[in-house]
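Peer 1: I need the structure of the sequence given here:
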Amino acid sequence: MIPRTAVKRLSLVLWCALLFSAVEIGHLFRLQILKHETYLAEAERQHKQKIILPPKRGDILDCNGSPLAISAEGLNVYAIPDRIKNRKKTAALLARYLDLSENYISRRISTDRPFVMIRQKVNPLSLRELQEKNLEGIGFVPSSKRYYPRHSLAAQLIGYVGVDEVGLTGIEFSRDSELSGEPGWLVVQRDALGNPYNVLDYPLRRQTNGCHLRLTIEAEFQEIAEDALRRSVVESGAHSGCVVAVNPANGKILALANYPGVDLNTEDNFKLNDFLNLATNLPYEPGSTFKPFSGCALLASKHVTLKDTVFCENGTFTLRDRVIRDVHRYGKLSFRDVIAKSSNIGMAKLIQRSGNEELYRVLRDFGFGSYTGNAFSGEDRGVLPPPTEWSRATKTSLAIGYNLLVTPLQMAMAYAALANGGGLYEPALVEAVFDENGNMRFSFTPRMVRRVLEKGVIVKMTQAMIAVVDSGTGTA
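Peer 2: Sure, this is the predicted structure:
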């Protein structure tokens, strides 16, 4: 017979064993049932990695296919901090090859984040030796770096991208959605040492590379325009300038130059105003170059003919307490010669025959005070005050190119309308868009905004403008 004390001890041991088993079963239930998803996700995090596959940005080409902006291959260097065993040694090695401070890299890799980017868009040639070291927790993924083969050519027009290859100014910005493409991603397995390798049945979405843009400008013509502009600005002692060349028949921009320029490959030296497009963002009072448009208002309303004459007061005239002067002392001039010799007095006198609404409507139809279209982001529309805001002197001022603000692009498009017989076109910068496989996504079609005036009026003004260079102020 077993003693009672032994039975009690045996029962105690049994109950302790049962209690321990219950606790262990409860713990296992918590781990495998209640916390199953949590620990499964942790295991996935430790053994799988999702790598983003960045798309290649599309090229920007001139009208002949010559590259103006391309994306060259580069490498992004990243770290998986929990796989780095010797962080101090790793930071020192990375600092040597990446031109970064050791302290900066140490801070980047001393984190509990599962993935950190160390440096982007590094030249692959400079990383060959680093890659051969097979540093634990350090990986490399292909990327691209924007490069501009012609450096400063059409810089303000083309614009530039940030470190993440998102367009910040110019065409790079306005057409970013077409150029940038769509990123993909790849899930890879990591071995016990943390090295990634692909598993065929893991998810994969291939990236879609950006589209290529073929512009309307021609690189050699653009270069000629920029050189002529530079010489003109330097010789005149000016600080800046711009040139716009447009095809009057369809609105294509053939060249758009700004001075001073900026080398697009030196982003570390960019200044705030380097990318100001003077052609679209620097409104000014056009002065005498505006007279053909106010003259068109007079011809359209039949208030004058080319042969009508006006006395130009021998160079000085007072109108409503305002003194108006001509550079030369003219007597009687025909309307044709008022345009040819750019007489302020002759135009100021003749414009009094026009009604305020008549003048405003013609100037507005030529595009002044309005955006030219959607080819240029951030375009200034200038200022053309409505007749309700005019003073007694406004009409006279407008006739000789004052009391309004225009942009060089607006003037170019308005003069193009005179050259083509009266059609005001939207300016066009992009001739065609192609996807990465060469399939055309967009092809340029000219878009006429409106017909400003009947052709007969334009022909008469054209005759007067020819006289400017034959016998007038444009003969120098």
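Peer 1: CA only for contacts and neighbour counts going forward, please
Peer 2: OK.
Peer 1: Show me where the stretch 151-300 of the chain has its strands.
Peer 2: Along the stretch 151-300 of the chain, the stretches classed as strands by DSSP state E, counting those that start in this stretch are 184-190, 196-198, 204-205, 212-215, 241-246, 253-259.
Peer 1: Tabulate the ones you listed (JSON lines), appending mean neighbour count and distance to residue 160.
Peer 2: Below are the strands of the stretch 151-300 of the chain laid out as JSON lines (neighbours: other CA atoms under 10 Å; distance: least, CA to CA, whole Å):
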{"stretch": "strand 184-190", "mean neighbour count": "18", "distance to residue 160": "24"}
{"stretch": "strand 196-198", "mean neighbour count": "14", "distance to residue 160": "34"}
{"stretch": "strand 204-205", "mean neighbour count": "14", "distance to residue 160": "28"}
{"stretch": "strand 212-215", "mean neighbour count": "26", "distance to residue 160": "15"}
{"stretch": "strand 241-246", "mean neighbour count": "20", "distance to residue 160": "19"}
{"stretch": "strand 253-259", "mean neighbour count": "25", "distance to residue 160": "15"}
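Peer 1: now the other sequence, so there's something to compare against:
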Amino acid sequence: MPENRAHAATGGRIAAGSERNRRAVEWNNDRKAVSRLLIVACITLLWMTAVFGRLGYLQLFLHSEYMARAQRQQQRVIEITPKRGAIYDRNMHPLAMSILVDSAFAVPSELGDQQLAARLISGVLGIPREVLEARFESSHSFVWIARKLPPDKKEAVEALNLKGVYFQKENQRIYPKRGLASHVLGFVDLDEKGLGGIEYELDGQIRGKSEKIIVMADARQRWFDAGEARREPGANVVLTLDEKIQYIAERELAAAIAKTHAMAGTVMVMNPNTGEILGLANWPKFNPNVANEAPAEARMNRAVTALYEPGSTFKLITLAAAFDQGITRPGEVFDCENGAVYVAGHRIRDHKPFGMLTVVDILAQSSDVGAIKIALRLGAPKFYDYIRAFGFGQPTGVDMPGESKGLLRRLDNWSAVSIGSISMGQEVGVTPIQLISAVSAIANGGTLYKPHVVAELRRGGRKLSAEAPLAPSEPRRVIRPETAATLRRLMEGVILHGTGPLARLDGWTVAGKTGSAQKIDPATGRYSRTQLIASFTGFAPISNPAVTILVSLDSPVGQHEGGQVAAPVFKRIAEQVLPYLDVPRDVPIGPRLVQAAYRNRDVSDSSVLEDFTPTDFSEQPDQPPAKSAATNNREGNSPAPPVTVAVDEGGDIQVPDFSGKTMREVMEMCLHLGLEPILVGSSLATNQTPGAGTKVRKGAKVTVQFGTPATKIAKPDRRVRH
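Peer 2: Okay, here's the model as predicted:
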């Protein structure tokens, strides 16, 4: 038993030792496993730390660089021309607008045979093959083929069915009236950026925000998606111009250019009571739809940039200053010394010899010597102050680009003879916009308004607040109302018994002043005897002026005096504009027979009225207006002129029935049809020649007489009794 117990104890000890050994081994194994796990965990942590550190570095420090690389590889941003606001006349007739057209672009990496594609596209669009190949080689992702294609060209390119050639809509500026008011509107470049006129002056307001197209591509440069970001459109512009008055001004100016062969010319029509420009025409003119084809001279807005010596029209400023200072009166007599006067030892000759003239006749006969003597009495300082007050020698602030401030030397730089030269319109440079603004101040009673051509800006039916240069300025008084009234009466004398009888209107009183300014001959440096600026500036009616009109012709050939060539243009414009504006006549017209003259014009002639081509007055003499009814009555039994019966000319225009229409309605109907109206009388239309329904050619004259329609009296029914 004891041995067994000892053996059992020994076995227990052995078993316990084995258990301990087993446990020690297991513990060692566990330690090794934990150590390995710790090592792996540490390695993993270090790896993750490095990875996330690198990712963090890339995201935080190199994000923009890699994003830019990705965008360059995966997408292309195409900037599309923004949609510009429309430009309207005062009656909301569109003069400029933007429409959507197609532009063609290519992804060269998709083209395959680029030389074949270039050859095919070249044959359709007329672009040199070498140019297209160079474009395809310049980029793998995007190149423009041709922008703003006409519909037929777009269809032709589309018919080629070339892989890698796509189309994108862009905005294109169009001018539906072509050359009408082109110098006011201006023009834009291929990217719709304003380069002239209102398009340039208000480019920031008219031009909408750029539209960007984002085109996506995969790793193989296959284009599969596009997104478009639109911006706020540009503001619409409403002008003070009247489309019909503008058309009249351009037509008559072109007719005068054709007749006188003048180098250039300007016509302006202004509301003297507000400074609103109703019409502004220049010659040469251009079509803003293809402005790049016109020479720079044709794109020049002479109304605000052309500088010239005003000549005798400046005598109005001389007399305005003298009357306002009270140093003379209309009936005062001056000795004009038979056509010559000495100023500071310099002899200045008149255009013709005059003896004793009243101030009224000095203006009516345009005496240089008389104007010089009045200016000498006024004195240079006062004279200079009034010239500046009327706005000469400084910009008017008109809302059109490129305005010249004119030329007026400081008083300190005047020579002893300057006061004599300036009093008759020499040694001073003015622009048409300055001169018509000054004459408008005389017309409205002595207040100078800032001339402007923009009425308002609108966006989405909401009127925008005016900003410079559109901010209105307060009108300022330059002469007393009494002075202006005296000048208006004297300017009427220019028409009635002076140098401007050809400006006399049928039915309205009119006041004006002729001007014939000599130009400097570049060869001699002296005044030329043949090269002149012929001008006329006036307004009507006298008692309540509705319009001021300026006509200026540069270097007319043949007759070149302002009263000979510019005054008749004033008359033709005024006699169309005044009835269109429903201005009541203030001169009675007696009953008389008016004949309608017709022009022989080939129907196939491309120069038709809707192209704003002139009426051909080149073969028609300018005659003074017919004598008044009172004069005709005094002549007694003078035979009536023969009646010319209008016959059907075989044209394509049917003369409408004007019976009962107002002057404005008749004028609008005639202009719409391309006919030239001759309006006689007042009230409602009672008679017309040719009659309603007659077929005439475009540009034919239609004479319409106005009066009070006769009341129809019912006649008794007279029946024969049997």
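Peer 1: Got a TM-score for the pair?
Peer 2: With the length set by TM-score structural alignment, normalised by the length of the first structure, the two chains reach a TM-score of 0.86; 444 aligned residues with a CA RMSD of 2.6 Å.
Peer 1: thinking again about what came up before, which one of the strands of the stretch 151-300 of the first structure lies closest to residue 418 of the first structure?
Peer 2: strand 241-246 (12.5 Å; CA to CA).
Peer 1: Just tell me the aligned range of the closest one in the second structure.
Peer 2: Alignment of strand 241-246 of the first structure against the second structure: residues 265-270, by TM-score structural alignment.
Peer 1: and if you look at stretch 351-369 of the first structure?
Peer 2: With TM-score structural alignment as the criterion, stretch 351-369 of the first structure aligns to 375-393.
Peer 1: Check stretch 137-157 of the first structure too.
Peer 2: Mapping stretch 137-157 of the first structure onto the second structure (TM-score structural alignment) gives residues 164-184.
Peer 1: Could you check how far the matching stretch is from the centre of its chain?
Peer 2: Relative to its parent chain, stretch 164-184 of the second structure has a centroid offset of 16 Å by CA atoms, centre = their mean, to the nearest Å.
Peer 1: Which helix in the second structure has the most residues?
Peer 2: In the second structure, assigned by DSSP state H, the helix with the most residues is helix 2-61.
Peer 1: Give the buried residues for the helix or strand that that one is followed by.
Peer 2: Beyond helix 2-61 of the second structure on the C-terminal side, the first helix or strand identified by DSSP states H and E is helix 63-74. Neighbour counts over helix 63-74 of the second structure (16 or more other CA atoms under 10 Å) mark 73, 74 as buried.
Peer 1: Now do helix 63-74 of the second structure: distance to the chain's middle.
Peer 2: How far helix 63-74 of the second structure lies from its chain's middle: 46 Å, per CA atoms, centre = their mean.
Peer 1: Residues in contact with that helix: which ones?
Peer 2: By CA atoms under 8 Å, 6 or more residues apart in numbering, the residues outside helix 63-74 of the second structure that reach it are 216, 217, 218, 219, 221.
Peer 1: and the two most separated of those?
Peer 2: Farthest pair in these (CA to CA) is 216 and 219. Separation: 10.3 Å.
Peer 1: coming back round to it: so can I have TSV of the strands of the stretch 151-300 of the first structure showing distance to residue 394 of the first structure?
Peer 2: Shown next, in TSV, are the strands of the stretch 151-300 of the first structure (distance: least, CA to CA, whole Å):
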stretch	distance to residue 394 of the first structure
strand 184-190	59
strand 196-198	74
strand 204-205	63
strand 212-215	40
strand 241-246	28
strand 253-259	32
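Peer 1: Out of those strands, which is closest to residue 127 of the first structure?
Peer 2: Nearest to residue 127 of the first structure, of all the strands of the stretch 151-300 of the first structure, is strand 196-198, at 18.6 Å by CA to CA.
Peer 1: Can you name the residues that contact residue 483 of the second structure?
Peer 2: If you count contacts by CA under 8 Å, 6+ apart, residue 483 of the second structure has them with 320, 323, 324, 446.
Peer 1: rewinding a little: to what extent does the match of strand 241-246 of the first structure diverge from the first structure after superposition?
Peer 2: Averaged over the aligned pairs, stretch 265-270 of the second structure sits 0.9 Å from the first structure after superposition, using mean CA distance after the TM-score superposition for the first structure.
Peer 1: is it true that residue 96 of the second structure touches residue 178?
Peer 2: No. Look at residue 96 of the second structure against residue 178 with CA atoms under 8 Å: they stay out of range, at 9.2 Å.
Peer 1: Would you mind telling me which of these two has more residues around it?
Peer 2: Between residue 96 of the second structure and residue 178, residue 96 has the larger neighbour count (other CA atoms under 10 Å), namely 26 against 18.
Peer 1: re the thing from before, so for residue 273 of the first structure, which of the strands of the stretch 151-300 of the first structure sits nearest?
Peer 2: strand 253-259 (11.6 Å).
Peer 1: Run the angle between that closest one and strand 241-246 for me.
Peer 2: Note on geometry: by axes from the mean of the first three to the mean of the last three CA atoms, to 10 degrees, strand 253-259 of the first structure and strand 241-246 are set 180 degrees apart in direction.
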